[in-house]
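> All I have is the shape, not the residue letters:
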């Protein structure tokens, strides 16, 4: 009643132990399969701008999209704590249905488990996704080159701040919405402007700082960013000042970091700004040769500081 009523499609409706899709249909979109999985345990289940269902679909779609893949199919596994109101489950599933339709993916197989009260916190969701990478697209964290430009698609740290507020850990006069959204259509627009995007990753747990460190380490380059160029909401800035947090490490659920060749940067930036998910796109830095494997921030006071990889979890249960 709950899941089939929302997710019904030709691959799901036979209700076999697996979804079977023709390989010819996959090959129409490219020559390589992309496969990912993630598990969502966010607390609380509902927050400004989304819920655990929104995260479960958008997060897995985005993990496929940043490889350049077109997301096609998702699985949905849920672990439900005994006593969860069915209406709560319906709300979450309705969000999953809406975001899947927005992203152009089908939820084709799944599983449900109910555990004793106290064995889980209300609801956990696992989604795995399959997509196809177009021929000629070769995005990798190891592709950054000196002179390349670093671009983000909007304000940073919105999701992490939204979760803090939803937990009543932070009282702000204005309510910061999560940025949770599927990004495939934005990535498609970027690839249309420049098929040779060097690096691309969504900045979820660990934020932009973690993504940039992964790029710098994999490519053995330095990445230099400018604090004054970082797009930040005033509310997020205020939250970080109050709690002593760095917005570069706050989680995002609808933001990506791209590294492109300098000659392609104007085209990519224009394509991003023309898309609803990229209107706030900005150049935040550049790739350099030294110091290899490190990220360096030019502060608003004109000095430099090293931006290290985040150790541990700054905020638990954010996704």
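Noted; the coordinates are in hand. Keep in mind the model is a prediction, meaning the values are calculated, not measured.

> CA only for contacts and neighbour counts going forward, please
OK.

> Quote the end-to-end distance of stretch 166-179.
14 Å (C-alpha to C-alpha, to the nearest Å).

> Identify each buried residue in that stretch, please.
166, 176, 177, 178, 179 (16 or more other C-alpha atoms under 10 Å).

> could the residues you listed be laid out in TSV, adding distance to residue 33?
Formatted as TSV, those follow (distance: C-alpha to C-alpha, whole Å):
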residue	distance to residue 33
166	37
176	37
177	34
178	30
179	28
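
> Need those residues in JSON lines (columns: distance to residue 23 and secondary structure).
Listed next are those as JSON lines, based on distance: C-alpha to C-alpha, whole Å; DSSP: H, G, I helix; E, B strand; the rest coil:
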{"residue": "166", "distance to residue 23": "43", "secondary structure": "helix"}
{"residue": "176", "distance to residue 23": "43", "secondary structure": "coil"}
{"residue": "177", "distance to residue 23": "40", "secondary structure": "coil"}
{"residue": "178", "distance to residue 23": "37", "secondary structure": "coil"}
{"residue": "179", "distance to residue 23": "34", "secondary structure": "coil"}
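
> second one coming, line it up with the first:
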């Protein structure tokens, strides 16, 4: 056998080995993609409220099974209900159980308005009206309740919505951790506007409206039991005006979602699951403030899984991406908006991340509850 023959044989062997390794990797990715959240255990735990895989399992196997209908099964930020006029009604509801009730940058009152306004905005709706229900512990200070109601009024005025109905209940001391607020909201979706994971296509770009991780870290540090000092304020804010700017600049926007519980990583996994496509993120493009990155590093938490309350993700067709990004960056809330990834055909149903070191890793849904009671 000549040297050339041996070299050729070695090359063929190397190619075969590489192909085998590639097939093995693809098989492992496919097995990962087929995994669906399973409801484990016999009782509810704090992990079921964290917005990750345990939350998804609870919703799928308990509530969707109980209330199954086409409007619910979309599992969006709100239900879209068609009206005879050609417009659609968007309807959303949320409960807020943050601890402490006040934190740098906001309070439970701000969250209660911003959270529901933002959920409506993610459906493409213009938020209009809110309801507010309060579960109050016996002994809760009236002055503090008045301040929280004032926070809600200020937030509603800034967002252009009105609180038009509500309810109060009082429970025994120790039964509600001080105060629980539930808001529901109604908005109108203009005729012809459709946002859905099913409209997403390979090559579409993933935009993020600003820096991530601030809300979750601000609340965690405000509890004062971590011995970490950092100037981190919650990003809680209504994003409906910023969404209007985006949709005006990029009317073919495919999908919107605000990455609250479970953060960007969990929301991208929901997008991959619902679209049947892959999401490829670039770690170098993720906007994270240095102080947030440092606090997450000390706590061993990935910023991509930390909650946000004033940011959103958008999937935009590539030809409209420059206009979309420019519109976001012109708005005070979107100055640090960035393109953080793209939609791919493979591996379908999976989120991957190009790391800063040049490798690639799989990004899963949030597992467990490292940040309890943050919204």
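Received the coordinates, thanks. Model, not experiment: these values are computed from the prediction.

> Can you calculate the TM-score here?
Remark: TM-score between the superposed chains equals 0.90 [TM-score structural alignment, normalised by the length of structure 1]; 294 aligned residues with a C-alpha RMSD of 1.5 Å.

> ok so, going back, would you check which pair of the buried residues of stretch 166-179 of structure 1 lies furthest apart?
Farthest apart among the buried residues of stretch 166-179 of structure 1 by C-alpha to C-alpha are 166 and 179. That separation is 14.0 Å.

> In a strand, residue 224 of structure 1, correct?
Yes. Per DSSP: H, G, I helix; E, B strand; the rest coil, residue 224 of structure 1 lies within a strand segment.

> For it, which non-adjacent residue is spatially closest?
Nearest residue to residue 224 of structure 1 in three dimensions, chain neighbours excluded: residue 296, at 4.8 Å (C-alpha to C-alpha, 6 or more residues apart in numbering).

> residue in structure 2 matching that neighbour?
By TM-score structural alignment, residue 296 of structure 1 lines up with residue 352 in structure 2.

> Over to its match. Which of the three states is it?
Assignment for residue 352 of structure 2 (three-state DSSP): strand.

> That one against residue 365, yeah?
No. In this structure, residue 352 of structure 2 is not within contact of residue 365 by C-alpha atoms under 8 Å, at 11.6 Å.

> The two - which one has more neighbours?
residue 365 (23 against 20; other C-alpha atoms under 10 Å).

> Translate the more buried one into the numbering of structure 1.
Using TM-score structural alignment, residue 365 of structure 2 pairs with residue 309 in structure 1.

> To which residue of structure 2 is residue 280 of structure 1 aligned?
Match for residue 280 of structure 1 (TM-score structural alignment): residue 336.

> quick one: its match and residue 143 of structure 2, what's the gap?
For residue 336 of structure 2, the distance to residue 143 of structure 2 - C-alpha to C-alpha - is 37 Å.

> out of the two, which sits in the busier spot?
The residue with more neighbours, out of residue 336 of structure 2 and residue 143, is residue 336; 17 against 9, by other C-alpha under 10 Å.

> That one should be in a helix, yeah?
No. Assessed with three-state DSSP, residue 336 of structure 2 is coil; it does not lie in a helix.

> So residue 10 of structure 2 belongs to a helix, correct?
Yes. When three-state DSSP is applied, residue 10 of structure 2 is found to be in a helix.

> what ranges do the strands span in the stretch 251-375 of structure 2?
255-257, 278-282, 313-316, 338-344, 351-354, 360-363 (DSSP state E, counting those that start in this stretch).

> Show me the one of these that comes nearest residue 101 of structure 2.
Closest among these, using C-alpha to C-alpha: strand 255-257, at 25.0 Å.

> So which bit of structure 1 is the closest one matched to?
Taking TM-score structural alignment, strand 255-257 of structure 2 hits residues 199-201 over in structure 1.

> Now do the contacts for the aligned partner of residue 81 of structure 1 in structure 2.
Counting by TM-score structural alignment, residue 81 of structure 1 lines up with residue 137 in structure 2. Residues near residue 137 of structure 2 by C-alpha atoms under 8 Å, 6 or more residues apart in numbering: 170, 171, 172, 173, 174, 175, 176, 177, 178, 179.
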